[in-house]
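Colleague: just a sequence and a predicted model for now, questions to come.
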Amino acid sequence: MHPKLTSDINERLMTLHLHLSQNQSTAVISAYAPTPDSDKEVKERFYSDLDNALASIPRDDKVILLDDFNTRIGHDHEIWSRTISKNGIGKANANGILLLTKCAQHGLIVTNTIFCQKDQLKTTLKHLRSEH
């Protein structure tokens, strides 16, 4: 019998375990984080569930975390040197700090800040009122 490949943790988290070879597996986690305006309890529950999902992955497995974290992680490379590079942009918000903390705890790297780009290419959204 094959192990269960996917697991719905809740309406915001799902995991997929890919067994690539006898000695190699990859865990893919799809996450949709609460917005910055969400209740504190909702955010705490989400990050607790994410922490449990990450902790349940065997150490030898590769991890890919696909996400919509509703965050700004900023560019504070000195503090988060093993999690983001010096190519980030802006200032971190509360959700960004939660994400960076989880990534640091589990040895994950936020890859969209690893690649050197012109500042105008580093963001994908523009705020309607402030146009930032």
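Modeller: Yep, that arrived.
Colleague: alpha carbons only for contacts and neighbour counts from here, please
Modeller: Noted.
Colleague: show me what contacts residue 36?
Modeller: Contacts for residue 36 were tallied using CA atoms under 8 Å, 6 or more residues apart in numbering; they are 70-71, 94-95.
Colleague: go with 10 Å
Modeller: 43, 69-71, 93-96 (CA atoms under 10 Å, 6 or more residues apart in numbering).
Colleague: ok, now residue 78?
Modeller: Contact partners of residue 78, counting by CA under 10 Å, 6+ apart, are 84-86.
Colleague: so it sits in a helix?
Modeller: No - with DSSP: H, G, I helix; E, B strand; the rest coil as the criterion, residue 78 is assigned coil and is not in a helix.
Colleague: which other helices and strands contact the helix or strand containing residue 64?
Modeller: Element membership of residue 64 [criterion: DSSP states H and E] is strand 62-68. Applying 3 or more CA pairs under 10 Å, 6 or more residues apart in numbering; DSSP states H and E, one finds that strand 62-68 contacts strand 13-21, strand 24-32.
Colleague: contacts only, for residue 73.
Modeller: 80, 84, 88-100, 110, 113.
Colleague: quick one, helices of the chain?
Modeller: Shown for the chain, the helices assigned by DSSP state H span residues 40-55, 94-105.
Colleague: dump those helices to JSON lines, plus mean neighbour count and distance to residue 8.
Modeller: Shown next, in JSON lines, are the helices of the chain (neighbours: other CA atoms under 10 Å; distance: least, CA to CA, whole Å):
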{"stretch": "helix 40-55", "mean neighbour count": "15", "distance to residue 8": "10"}
{"stretch": "helix 94-105", "mean neighbour count": "18", "distance to residue 8": "20"}
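Colleague: put this beside the first:
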Amino acid sequence: GCINVTTMGQERDGRDELICRTMEKYELDVCAISETKWRKSGKVKIGDYMVYYSGVKEEEKKYGGVAVAIRSKLVGCVTSWQPIDERIMWLSCSAKNVSVTFVSCYAPTNEADDKSKEKFYQTLDQVVNGIPKRHMLVIMGDFNARVGDDYETWKGVMGKCGIIGEETTDN
């Protein structure tokens, strides 16, 4: 699963627990979380999940922030994880001779300057290229993209759920 929470509340004000209860409701074992607005990086147990997170430096204004929440019963499968910055992190799991790496992303909005977008996609490219080829790769997150409603041109590529009248963005 994947969810943009727009602020998760590092102060443990209950929003984090509500989000984890929602993940339980939908029976999600792994979920990418974007826009946590948490500082630093680390891991914290919330409900039935271990949440690995990557955010801004302590002295910076809160923005962005990504996390991967994994059900407690699967934490023993986690082999490594790496916070990259406030927009990208990854977590690897192995079980029964299968390795999977989950990448959690939060792309700059379409209104962001081109330099910020280029930096994000270059970093994501470096991260993806650094994942061992034998791993299954799952990239999850909020790419802040709009796909428009041109279903006929993109038949077989996009579904019929584009926003009518919405322009496709360059994200």
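Modeller: Happy to help now that I have it. Computed from a prediction, not measured in an experiment: that's the story for all the values here.
Colleague: the residue positioned nearest the centre of structure 2 and residue 159 of structure 2, how far apart?
Modeller: Geometric centre of structure 2, nearest residue: residue 104, 2.8 Å, by CA atoms, centre = their mean. According to CA to CA, to the nearest Å, residue 104 of structure 2 stands 23 Å off from residue 159 of structure 2.
Colleague: ok, residue 144 of structure 2 next?
Modeller: For residue 144 of structure 2, the distance to residue 159 of structure 2 equals 17 Å [CA to CA].
Colleague: pretty sure residue 140 of structure 2 is touching residue 91, no?
Modeller: No - the criterion here is CA atoms under 10 Å, and residue 140 of structure 2 misses it with residue 91 at 11.5 Å.
Colleague: need the residues touching each of the two.
Modeller: Shared contacts of residue 140 of structure 2 and residue 91 (CA under 10 Å, 6+ apart): 68, 102-104.
Colleague: I'd like those as JSON lines, with distance to residue 123 of structure 2 appended.
Modeller: Shown next, in JSON lines, are these (distance: CA to CA, whole Å):
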{"residue": "68", "distance to residue 123 of structure 2": "18"}
{"residue": "102", "distance to residue 123 of structure 2": "15"}
{"residue": "103", "distance to residue 123 of structure 2": "12"}
{"residue": "104", "distance to residue 123 of structure 2": "12"}
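Colleague: which of these are buried, as a PyMOL select command?
Modeller: Those of these that count as buried under 16 or more other CA atoms under 10 Å are selected in PyMOL with:
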select buried, resi 68+102+103+104
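Colleague: looking at the shared contacts of residue 140 and residue 91 of structure 2, which is nearest residue 52 of structure 2?
Modeller: Closest approach to residue 52 of structure 2 among those (CA to CA): residue 68, at 5.4 Å.
Colleague: the closest one maps to what in structure 1?
Modeller: When structure 1 is aligned by TM-score structural alignment, residue 68 of structure 2 is left unaligned.
Colleague: any idea how far the residue of structure 2 positioned farthest from its centre lies from residue 109 of structure 2?
Modeller: In structure 2, residue 152 marks the outermost C-alpha relative to the chain mean, sitting 29.5 Å out by CA atoms, centre = their mean. The gap separating residue 152 of structure 2 from residue 109 of structure 2 is 26 Å, by CA to CA.
Colleague: just to revisit the earlier point, out of the helices and strands packed on strand 62-68 of structure 1, which one sits most buried?
Modeller: Scoring these by mean neighbour count under mean count of other CA atoms under 10 Å gives strand 24-32 as the most buried, with a mean of 18.
Colleague: who does that strand touch, helix- and strand-wise?
Modeller: Here strand 24-32 of structure 1 touches strand 6-10, strand 13-21, helix 40-55, strand 62-68, going by 3+ CA pairs under 10 Å, 6+ apart.
Colleague: which bit of structure 2 covers the third one?
Modeller: I take that to be helix 40-55 of structure 1. Against structure 2, helix 40-55 of structure 1 falls on residues 114-129 (TM-score structural alignment).
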